[in-house]
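Q: What follows is a protein structure lacking sequence information:
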């Protein structure tokens, strides 16, 4: 009899999806956890395996304790075991919640930063779990270096649970490498910490991030959802997604060249968004809404007019695919080239338009100019000053990555230079 394992990590109970337009409704980690429990029961899985950061933070205790305990209880009623480890977010709060419930079917592996092992047997199939939990928020030395292979039965498939930062040697969140896993003797490793689902090694050992089952923000693009692993004939299969996150974020670029009327622009944008959504096919079967970061590209005689025509998309656009998925737009950006017969010739001019043209050419050619360096330095300072303001402090609490890179700055300067150049040329033609 095969052993079925439903796996996920980084649920972050206490959080809700951010970045959707106002009409999208509310989607929370609490809802996705309940949906996972329902699917585990419906699919008759044997084990639910969770790879850390199940709760967002200690201050989310009261938001997480009820849903988590209810899920554990329901899984126990259907004889479903839960193997779980804590991560850097819930190193302190997850053990509290588990101990408060006293559920016999739930096992927190590796509490206190010490490896623990447990075997599960079903008929003629068996699996041995190994797990290690964060004892504190920051861990800079890989615990895999202290993995005791003497606890492993080489005749039984082994599945490891670990919250770790793969390939990031200087990370404070348990940095690990492929070489670290190779010496463990385990067949499969289910990792947590990175929200993007990805297979890191498909040979032996099989290592993967299931990713966050719910796409929590527009930074988490692509398909998300819990995965199923099957152990049969004494071997561990590869992960397969069992259902999709109800929210999906994607980025899309649409070329608006030739759209000289508002009607033509609208047709191009709507058809572009719909065609892209339909291209996902069955991947959207469980998806309530797909939200796009929209980049308008191309050449236009009046880029400022394009911005005006499309300005309402972020807040107002919604369109159904026909399969029940709502298409939304959570952001619009522009990389529209003004219609210039020879921008390099214009760049030789000693005029405001010439300065803008030189800046555009420099960025697109990958060159550095003194003027561009000064603009970039000013942009970075303004960006950092904005992020120091009180209104943005909540972003720091969510630990979003810094966006003040040269690449981001140059893209901003390029977009604004094209917009300003388009305005200047339009004024001259009037």
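A: Received the coordinates, thanks. Computed from a prediction, not measured in an experiment: that's the story for all the values here.
Q: For the rest of this, base every contact and every neighbour count on C-alpha atoms.
A: Noted.
Q: Give me the nearest residue to residue 371, chain neighbours excluded.
A: residue 359 (7.8 Å; Cα to Cα, 6 or more residues apart in numbering).
Q: The residue nearest to residue 104 when sequence neighbours are not counted and residue 37: what is the separation?
A: Spatial nearest neighbour of residue 104, excluding adjacent residues (Cα to Cα, 6+ apart): residue 76 at 7.7 Å. Separation of residue 76 from residue 37 (Cα to Cα, to the nearest Å): 11 Å.
Q: Specify which residue of the two has the higher count of neighbours.
A: Each of residue 76 and residue 37 has its neighbours counted (other Cα atoms under 10 Å); residue 37 has more, 21 against 17.
Q: Could you say which helix or strand holds that one?
A: Following DSSP states H and E, the helix or strand that holds residue 37 is helix 29-42.
Q: Just name whatever secondary elements that helix is in contact with.
A: helix 61-77 (3 or more Cα pairs under 8 Å, 6 or more residues apart in numbering; DSSP states H and E).
Q: How about residues contacting the helix it packs on?
A: Helix 61-77 is contacted from outside by 13-14, 30, 33-34, 37, 40-41, 55, 81-82, 93, 97-98, 101, 103-106, using Cα atoms under 8 Å, 6 or more residues apart in numbering.
Q: 7 Å instead?
A: 13-14, 30, 34, 37, 41, 55, 93, 97, 101, 103, 105 (Cα atoms under 7 Å, 6 or more residues apart in numbering).
Q: Identify each buried residue in that helix, please.
A: Residues 61, 64-65, 67-69, 71-76 are the ones in helix 61-77 that count as buried (16 or more other Cα atoms under 10 Å).
Q: what's the next secondary structure element after it?
A: Helix 61-77 is succeeded, C-terminally, by strand 81-85 (DSSP H and E).
Q: Let me know how buried residue 330 is, in neighbour terms.
A: Counted with other Cα under 10 Å, residue 330 comes out at 23.
Q: Isn't it up against residue 21?
A: Yes - Residue 330 lies in contact with residue 21 (Cα atoms under 7 Å); the separation is 5.7 Å.
Q: also this one, for the comparison:
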């Protein structure tokens, strides 16, 4: 969504407006997509840059005072000169509109990494890696914001950097802390600069502009505001949903609006469809067509990668379990979408359908088929038993080879795995026979 500028407010000398972004990952590669044509591959290769172009345009259109970028501008410590030159070109465009930029480098682009000796535009302020430093944004001869930040010296910065940040001085105006960090625990990200909400609150700042977590989220709205903008362009199905940045308006020293703006050039969507009422392959194809058209209508003319999960006890289960069937359906829809500029690219179909059998009746059988249902039901109803299965899989997930390719299963994924195993066995022992 785009933001609307309130002209009467924005002309006030007491109003401050800025955009907060992070995790641009310029030049990042998109993985796991097969069967792409040349035009699509080219669009993907430019997507992270296009997303940043959208941020630059929002800065100019909304006449913001400055742009904050909280780390991971590039995707690699050994950043290529192409990414650096393209990044500088976009910053120079902001300079032409008198928009300041504040940069704090993160774990993907630490100061220790190779960097070309490129002169930055005069509007760019880079945080050092020695200690947090304070920059004052001034307008009309008045200090309107204090911006405190630090860049990573090394990629694996695992110390809590907040302990080095100064507390807000009484003489400072609206104060912003910039930090690339892991807030709290169990975020699914590497624990770089781990810290707590209390660590941030104790500094008495007004806004914490964080980076590192790719999902956009406002941790708290005030006292202070703590915000992760997420990455402006999702790069795989793990980064589905809205992606963008935040535009923040400050009036008389307090935040009056924090608005999320979508910037992604390409979207990733996960959709689950219950097909229990679908009788045959013709209706299944029609249902998938309906899903694709709905996504297209809601995409804002942006190309979308779709992962479709089919669920429910359905007559089409036996069809879908046939060799190569889902691959053929995927190929059909990819061919259909090839000429659309706002295509919906069917990335994968996950078949979680089940045969049309009465599990309760099957569970009463005194044979191996009954045992399959009884054991799976027992696992799904007893958390301790389910965890015992997880422990048996630990060697697979913790091995040096395994952990490179697979992540630990969540509780929902463990349950799905049990159900999938049950369906696989019932297909082979029972098929559609519920007797």
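A: Received, thanks. This one's a predicted model, so the numbers in the text were calculated from it and none came from an experiment.
Q: re the thing from before, the residue nearest to residue 104 of structure 1 -> structure 2?
A: In structure 2, the residue paired with residue 76 of structure 1 is residue 95, using TM-score structural alignment.
Q: And for residue 361 of structure 1?
A: That one, residue 361 of structure 1, aligns with residue 377 by TM-score structural alignment.
Q: For the aligned partner of residue 77 of structure 2 in structure 1, which non-adjacent residue is closest in space?
A: Using TM-score structural alignment, the partner of residue 77 of structure 2 in structure 1 is residue 58. Nearest in space to residue 58 of structure 1, with sequence neighbours left out and distances taken as Cα to Cα, 6+ apart, is residue 93 at 4.9 Å.
Q: Please report how far the one you found lies from residue 290 of structure 1.
A: In terms of Cα to Cα, residue 93 of structure 1 sits 32 Å off from residue 290 of structure 1.
Q: in the stretch 301-430 of structure 1, which spans are strands?
A: 318-320, 326-338 (DSSP state E, counting those that start in this stretch).
Q: Identify, out of those strands, the most deeply packed stretch.
A: With neighbours taken as mean count of other Cα atoms under 10 Å, those reach their highest mean count in strand 326-338, at a mean of 22.
Q: what's that strand aligned against in structure 2?
A: With TM-score structural alignment as the criterion, strand 326-338 of structure 1 aligns to 343-355.
Q: Might you report the residue contacts of residue 164 of structure 1?
A: Here residue 164 of structure 1 is in contact with 173-176, 191-193 (Cα under 7 Å, 6+ apart).
Q: Tell me which of those residues fall in strands.
A: 175-176, 191-192 (DSSP state E).
Q: hang on, the earlier thing: got the strands of the stretch 301-430 of structure 1 as CSV, with distance to residue 86 of structure 1 columns?
A: Supplementary listing: those in CSV, determined by distance: least, Cα to Cα, whole Å:
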stretch, distance to residue 86 of structure 1
strand 318-320, 39
strand 326-338, 32
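Q: who wins for proximity to residue 251 of structure 1 among these?
A: strand 326-338 (9.4 Å; Cα to Cα).
Q: Superposed on structure 2, what's the mean shift for that closest one?
A: With mean Cα distance after the TM-score superposition for structure 1, strand 326-338 of structure 1 departs from structure 2 by a mean of 2.2 Å once superposed.
Q: Can you give the contact residues for that strand?
A: 19-21, 288-303, 313-314, 317-321, 415, 418, 421-422.
Q: neighbours around the residue lying closest to residue 378 of structure 2 once chain neighbours are set aside, how many?
A: Distances taken as Cα to Cα, 6+ apart place residue 385 nearest to residue 378 of structure 2, at 7.7 Å, with adjacent residues excluded. Residues within reach of residue 385 of structure 2, counting by other Cα under 10 Å, total 13.
Q: same check, this time on residue 223 of structure 2
A: Counted with other Cα under 10 Å, residue 223 of structure 2 comes out at 13.
Q: do the same with residue 339 of structure 1
A: Residues near residue 339 of structure 1, counting by other Cα under 10 Å, number 19.
Q: Could you tell me which residues make contact with it?
A: So residue 339 of structure 1 contacts 299-301 (Cα under 7 Å, 6+ apart).
Q: Switch those over to CSV; also include neighbour count and distance to residue 345 of structure 1.
A: Below are the contacts of residue 339 of structure 1 laid out as CSV (neighbours: other Cα atoms under 10 Å; distance: Cα to Cα, whole Å):
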residue, neighbour count, distance to residue 345 of structure 1
299, 18, 17
300, 20, 18
301, 20, 18
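Q: mapped onto structure 2, which of those hold?
A: Checking the contacts of residue 339 of structure 1 against structure 2 (both residues aligned by TM-score structural alignment, their matches' Cα atoms under 7 Å), the contacts still present are 299-301.
Q: Please, where are all the strands along the stretch 1-150 of structure 1?
A: 3-8, 47-51, 81-85, 106-108, 116-122, 125-132.
Q: Can you give me the stretch of structure 2 that the first one aligns onto?
A: This means strand 3-8 of structure 1. Against structure 2, strand 3-8 of structure 1 falls on residues 16-21 (TM-score structural alignment).
Q: what about the matching stretch, how far off from structure 1?
A: So stretch 16-21 of structure 2 averages 2.0 Å relative to structure 1 (mean Cα distance after the TM-score superposition for structure 1).
Q: what separates the equivalent of residue 149 of structure 1 over in structure 2 from residue 175 of structure 2, distance-wise?
A: The equivalent of residue 149 of structure 1 in structure 2 is residue 167 (alignment by TM-score structural alignment). Distance of residue 167 of structure 2 to residue 175 of structure 2, given as Cα to Cα: 10 Å.
Q: neighbour count winner among the two?
A: More crowded of residue 167 of structure 2 and residue 175, by other Cα under 10 Å: residue 175, with 23 against 13.
Q: That one -> structure 1?
A: Residue 175 of structure 2 maps onto residue 158 in structure 1, by TM-score structural alignment.
Q: for residue 104 of structure 2, same thing?
A: In structure 1, residue 104 of structure 2 lands on residue 85 (TM-score structural alignment).
Q: Would you enumerate the residues in contact with its match?
A: Residue 85 of structure 1 touches 50-52, 108-110, 131-133, 161-162, counting by Cα under 7 Å, 6+ apart.
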